[in-house]
Structure formats: structure tokens, C-alpha cells
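Asker: Next comes the sequence, and after it the predicted model I'd like to discuss.
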Amino acid sequence: MMVLITYDVNTEDAAGRKRLRQIAKQCVNYGQRVQNSVFECLLDAAQCRMLQAKLCAIMDEERDSLRFYYLGNRYDTKIEQFGSKDTYQPEGALII
């Protein structure tokens, strides 16, 4: 299923900047960054729970926020992209 993950981390101090880097690093491991604090991740249910647990362990619940939007398996009909950035196909061929 496609999961859209967004986060807002308070970066007023060094600890917040560290949390921001750690959360972004975990999200990069599971999906594609589509905006600064927004990731599209193609996950199964177990991967989603594991990623949620990792991110919640990193975040400061008093100062940061995480949002998970579950777009499901028919996500291609729910996403429209406009503007300068090219879209990507998460199930397409990956050329390295």
C-alpha cells in the first residue's frame, strides 16, 4: 500500500536538528522524498508498523508531529502532480 508520511520537527536546538536528520534518514530507507518533509512509501502492513515504531521512538511527542496518510493499493488514481518536479513510478523499473 502507498503511505504518505509527513513530519514537522522542532529544530530550535541541536537535539531537534538531530531528530530531523534521523527521521529523514529512516524515511529515505523506505520511500521516496517528494517534498522536504514528505515521503511516499510503498509498504506492506508489517513494514508500515515497523517504520511507525522507529519514527515514534525518534520524535519528541511534545515538540514534533508525524502524519501517516494511507492511500492504499490504488494510489495511482489518488495522486495528481503539478509543477517542476518529475513524478516517479514506485513500482516501475529502477535504474542505478
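Answerer: Sure thing, it's come through. Small disclaimer: the values here were computed from a predicted structure and weren't measured.
Asker: only C-alpha atoms for contact and neighbour calcs from this point on.
Answerer: Will do.
Asker: Run through who's touching the top helix by length along the chain.
Answerer: Using DSSP state H to define each element, the chain has its longest helix at helix 14-30. With Cα atoms under 8 Å, 6 or more residues apart in numbering as the test, helix 14-30 has contacts from 9-11, 33, 37, 39, 41-43, 51, 54-55, 58-59.
Asker: Give me the angle between the helix or strand that comes right after it and helix 14-30.
Answerer: Sequence-wise, the next helix or strand downstream of helix 14-30 (DSSP states H and E) is strand 31-35. Angle, strand 31-35 to helix 14-30, by axes from the mean of the first three to the mean of the last three Cα atoms, to 10 degrees: 120 degrees.
Asker: also this one, for the comparison:
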Amino acid sequence: MTDLEYDYDENEFCAEDERRCIILVIYDITDNKRRNKMVKCLERYGVRVQKSAFEAFLTERKYDELVARTTRIIDPHTDSLRIYLLANHTSVRSWGIGDRHVEDVIIF
């Protein structure tokens, strides 16, 4: 699996009745032009909840689309992108680009 690939089981992370996932996207982008492009991209999928954080409730297809579009925007050498799939309020699985992420911390 390469750095840009991800693997998840939709049933593990999505509500069965809705077949949608709660997604949290957090980024740190050094260039203003790329940062503005990221904001415009993420506004198509979810709601801005902090300066560099968005929440969304997405189907698997929309999630795949979001990952593809956001990874084309960032510079993996200078920027950081974290995408979290939140499930059942107790389980968190993360995927990201950039070396600023040291360890996963899960709070229950």
C-alpha cells in the first residue's frame, strides 16, 4: 500500500441505517493559495468547525471523492492532512499525509 492509499471497511465505520460516515478533516497548509483551494474543496463536502477543520457526513463514494481531491491539493513535503472516520463514538481510524502526526491518541 502506498502513502496515498487507504483501506477501510464501510460497515465498521458507517451507521448501518444511513450508510454514511462521519468524517473529520484537519489540515495545516503553508501556502495561502493551496489553503484557500482546500477550503473551497472541503466546503463542497461539509461544514467548517474550526479554522483548519471540517466535519462531514458522507457516503463511501463521496468519501473516496474527498480523499482524491484533497490529496491533489496539498504538498506532502510541507503540508499536513488528516482525515478521520468516526464510528460509534468509541472507535477512530485515521488516515493522513505529512510527518507532523506523531501518534494516534484516542479518547473515550
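Answerer: Here it is on my side, so go on. Bear in mind that the values here come from a model prediction, so they are computed numbers and not experimental data.
Asker: list the contacts for whatever residue of the first structure lines up with residue 80 of the second structure?
Answerer: Correspondence of residue 80 of the second structure to the first structure, assessed by TM-score structural alignment: residue 65. By Cα under 8 Å, 6+ apart, residue 65 of the first structure lies in contact with 7, 8, 9, 59.
Asker: wouldn't the second one be in contact with residue 64 here?
Answerer: Yes: with contacts counted by Cα atoms under 8 Å, residue 8 of the first structure reaches residue 64, the gap being 5.6 Å.
Asker: what's the lengthiest helix in the second structure packed up against?
Answerer: Secondary structure of the second structure per DSSP H: the longest helix is helix 60-73. Applying 3 or more Cα pairs under 8 Å, 6 or more residues apart in numbering; DSSP states H and E, we find helix 60-73 of the second structure packed against helix 32-43.
Asker: Quick one: average offset of the helix it packs on versus the first structure, please.
Answerer: Mean deviation of helix 32-43 of the second structure relative to the first structure after superposition (mean Cα distance after the TM-score superposition for the first structure): 0.5 Å.
Asker: Tell me which residues of the longest helix of the first structure come out buried.
Answerer: 16, 19, 20, 22, 23, 24, 27, 30 (16 or more other Cα atoms under 10 Å).
Asker: counterpart of the third one in the second structure?
Answerer: With TM-score structural alignment as the criterion, the equivalent of residue 20 of the first structure in the second structure is residue 35.
Asker: re the thing from before, distance of the match of residue 80 of the second structure from residue 29 of the first structure?
Answerer: 19 Å (Cα to Cα, to the nearest Å).
Asker: Find the nearest non-adjacent residue to the residue minimising distance to the centre of the second structure, please.
Answerer: Central residue check for the second structure by Cα atoms, centre = their mean: the C-alpha nearest the mean position is that of residue 83, 2.2 Å away. Excluding the flanking residues, the one nearest residue 83 of the second structure by Cα to Cα, 6 or more residues apart in numbering is residue 25, at 4.6 Å.
Asker: Filter the contacts of residue 65 of the first structure down to the buried ones.
Answerer: 7, 9, 59.
Asker: got JSON lines for those residues, with distance to residue 74 of the first structure too?
Answerer: Listed next are those as JSON lines, based on distance: Cα to Cα, whole Å:
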{"residue": "7", "distance to residue 74 of the first structure": "23"}
{"residue": "9", "distance to residue 74 of the first structure": "30"}
{"residue": "59", "distance to residue 74 of the first structure": "30"}
